[in-house]
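S.K.: next one to model:
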Amino acid sequence: MVSLIIVANGSGQRFGENKMLAKINNEYLINETIKCFENLNEIQEIIVVSNLEIFEIIKNKDAILVEGGKTRGESVKKGLELATKDFVLIHDGARPFVSKETILEIIDNLNENDSVIPTLKVTNCLKRIVGNKIETVNREEYFQTQTPQGFKTKIIKDQYNENQNDFFDDCQLIEKLNYKIKFIEGDEKNKKITFKRDL
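M.R.: Okay, the predicted model is just below:
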């Protein structure tokens, strides 16, 4: 029913090394992330987009492994080429704390929507600073997106095939088109490991 793509091919420039090799609870980060999706009947295939160094440490022997591209967009596209189910979840390899409740809510809402995106409200004062110009903006109009982001597989495949540019997230490819996107409440615990202090 659902394909899962885990994108784990980043260079780790902000982290200082390949963060997939960092350890949480004595386990490699990539394995902690994969573990979040294991034993869910709805997930029929797990596709990990990364590199040979990471493939050697992945414990899940059923995972489909594919080498990533030079950009996140290229890596997602390579994963999508192998996705065979009607729905697909695209997840950051560096988010090892996503809950099964969030995953299942996304999948459940895909039955009636083209895309389902978890979001967090902005709670701090928000300012836009460009050069010397400062503007305080209404934080109620802004949201942070998380992953996994869910899609009808054909829709997101078609958009990746038509677009060559890289994007901030996968939802960006369809947000200006006539598709039904549902935003659900995300989870503060679903943190992305970006810097070493995040561990």
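S.K.: please make it C-alpha for all contacts and neighbour counts, starting now.
M.R.: Fine.
S.K.: tell me which residues of stretch 146-158 come out buried.
M.R.: Judged by neighbour count (16 or more other C-alpha atoms under 10 Å), stretch 146-158 contains these buried residues: 146, 147, 148, 149, 150, 151, 152, 153, 154, 155, 156, 157.
S.K.: how long is it from one end to the other?
M.R.: Counting by C-alpha to C-alpha, to the nearest Å, you get 22 Å between the two ends of stretch 146-158.
S.K.: and for stretch 141-156?
M.R.: The straight-line separation of the ends of stretch 141-156 (C-alpha to C-alpha) is 25 Å.
S.K.: helices of this structure, start to end?
M.R.: Along the chain, counting by DSSP state H, helices occupy 29-35, 52-55, 72-80, 100-109, 153-162.
S.K.: got a list of contacts for the first one?
M.R.: Spelled out, it's helix 29-35. 6, 8, 19-24, 54, 58-60, 93-98 (C-alpha atoms under 8 Å, 6 or more residues apart in numbering).
S.K.: before we move on, back to that, relative to residue 128, which of the helices of the chain is closest?
M.R.: helix 72-80 (25.8 Å; C-alpha to C-alpha).
S.K.: the closest one versus helix 153-162: what angle between them?
M.R.: Interaxial angle, helix 72-80 versus helix 153-162 (axes from the mean of the first three to the mean of the last three C-alpha atoms, to 10 degrees): 130 degrees.
S.K.: to compare with the earlier structure, here is another sequence to fold:
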Amino acid sequence: MDAGVVIPAAGKGRRMGGPVSKQFLDLCGVPVLIRTLQVFLDHPAVSQTVLAVSPQEVDYVRDLLNRFRVPAGKVLVTPGGRERQDSVREGLKVLDREWVLVHDAVRPFITREQITTLLQQAEAGGAAVLAVPVKDTIKEVNSDGLVDGTPDRSRLWAVQTPQAFRRSLLVQAHEEGERTGLAATDDAMLVEALGAKVRVVEGDYSNLKLTTPEDMALAEAIWKMRSQ
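M.R.: Model prediction:
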């Protein structure tokens, strides 16, 4: 397969706090964004990488790539949008591969093997996502703070990234989402709205999305353990 990856990285991560965006935080000596990028740059099926970043941070990100010696031309930096969905859409305008992965900038623990399996499953059906079975009991809660119901946990999966799609399908899904005003929390939701089937590939609980300070402490522990 000849695949590309869009990494939306325009968010500020307000729940993390601190003076810089969470994708630029230090993870054992290297910014989270660089840690995340490296996995895709090393994968033989990924030939194009697009970073959709805040318009105010385009030059900063390009300098960061130079500082960490990311080979020139390996990563395209483009201005993102106000919301994650907007940033992915902007990234798709730049990416020109038949297959596309979409990955959170702050999930640095994705593995080469998971990317390979995900792409294989996407090739078989057009769309695939990484996910893990939910461990906790989930409650549906109404606006008054009262429980409305308890869904069957055996049918619930926590979705991760990357998510993989045929590019034409994902572009169509984003265009339709923009036309209808559908605000999706992930790209698979836009594809599902077209009526397309999305296959689930079991991922790993360590594929964390770094959102809070507690996540950063756990990430450092995971990175040190993997580096031993």
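S.K.: quick TM-score on the pair, please.
M.R.: Once superposed, chain against chain, the TM-score is 0.95 (TM-score structural alignment, normalised by the length of structure 1); 199 aligned residues with a C-alpha RMSD of 1.3 Å.
S.K.: one step back: let's have the helices of structure 1 in TSV, adding distance to residue 194 of structure 1.
M.R.: Shown next, in TSV, are the helices of structure 1 (distance: least, C-alpha to C-alpha, whole Å):
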stretch	distance to residue 194 of structure 1
helix 29-35	12
helix 52-55	17
helix 72-80	15
helix 100-109	21
helix 153-162	25
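S.K.: what about the residue opposite residue 23 of structure 1 in structure 2 once aligned, how many neighbours?
M.R.: Using TM-score structural alignment, the equivalent of residue 23 of structure 1 in structure 2 is residue 26. Using other C-alpha atoms under 10 Å, residue 26 of structure 2 has 15 neighbouring residues.
S.K.: how about residue 26 of structure 2: what's its closest non-neighbour residue?
M.R.: Leaving aside its chain neighbours, residue 26 of structure 2 sits nearest to residue 32 (6.1 Å; criterion: C-alpha to C-alpha, 6 or more residues apart in numbering).
S.K.: mean deviation, the biggest strand by length in structure 2 versus structure 1?
M.R.: In structure 2, with assignment by DSSP state E, the single longest strand is strand 157-166. Mean deviation of strand 157-166 of structure 2 relative to structure 1 after superposition (mean C-alpha distance after the TM-score superposition for structure 1): 0.4 Å.
S.K.: what range in structure 1 matches that strand?
M.R.: So strand 157-166 of structure 2 sits over residues 143-152 in structure 1, by TM-score structural alignment.
S.K.: tell me how far the matching stretch lies from the chain's centre.
M.R.: 7 Å (C-alpha atoms, centre = their mean, to the nearest Å).
S.K.: ok so, going back, between the helices of structure 1, which one is nearest to residue 1 of structure 1?
M.R.: helix 100-109 (9.4 Å).
S.K.: can you tell me what sits against the closest one?
M.R.: 2, 36-37, 42, 87, 116-118, 148-150, 182, 184, 186-187.
S.K.: in it, what counts as buried?
M.R.: Buried residues in helix 100-109 of structure 1, counted by 16+ other C-alpha under 10 Å: 102, 103, 106, 107, 109.
S.K.: again, but for stretch 37-56 of structure 2
M.R.: For stretch 37-56 of structure 2, burial by neighbour count (16+ other C-alpha under 10 Å) applies to 37, 39-41, 45-54.
S.K.: where's the residue nearest to residue 26 of structure 2 relative to residue 59 of structure 2, distance?
M.R.: Distance from residue 32 of structure 2 to residue 59 of structure 2, counting by C-alpha to C-alpha: 18 Å.
S.K.: the counterpart of residue 204 of structure 2 in structure 1: neighbouring residues, count only.
M.R.: Counting by TM-score structural alignment, residue 204 of structure 2 lines up with residue 187 in structure 1. Neighbours of residue 187 of structure 1 under the rule other C-alpha under 10 Å: 16.
S.K.: find the nearest non-adjacent residue to residue 187 of structure 1, please.
M.R.: Nearest to residue 187 of structure 1 is residue 120, by C-alpha to C-alpha, 6+ apart, at 7.1 Å.
S.K.: still on that earlier bit, for the match of strand 157-166 of structure 2, which outside residues touch it?
M.R.: So stretch 143-152 of structure 1 is contacted by 86-92, 95, 103, 106-107, 110, 114-122, 170-171, 186, 190 (C-alpha under 8 Å, 6+ apart).
S.K.: structure 1: strands as residue ranges?
M.R.: Using DSSP E, the strands of structure 1 run over 2-7, 23-24, 27-28, 43-50, 64-67, 87-92, 115-121, 126-130, 133-137, 143-145, 149-152, 181-185.
S.K.: how about those in TSV, adding distance to residue 75 of structure 1?
M.R.: Formatted as TSV, the strands of structure 1 follow (distance: least, C-alpha to C-alpha, whole Å):
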stretch	distance to residue 75 of structure 1
strand 2-7	7
strand 23-24	23
strand 27-28	21
strand 43-50	6
strand 64-67	8
strand 87-92	11
strand 115-121	20
strand 126-130	31
strand 133-137	34
strand 143-145	19
strand 149-152	15
strand 181-185	23
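S.K.: now which residue in structure 1 aligns to residue 106 of structure 2?
M.R.: Aligned partner of residue 106 of structure 2 by TM-score structural alignment: residue 94.
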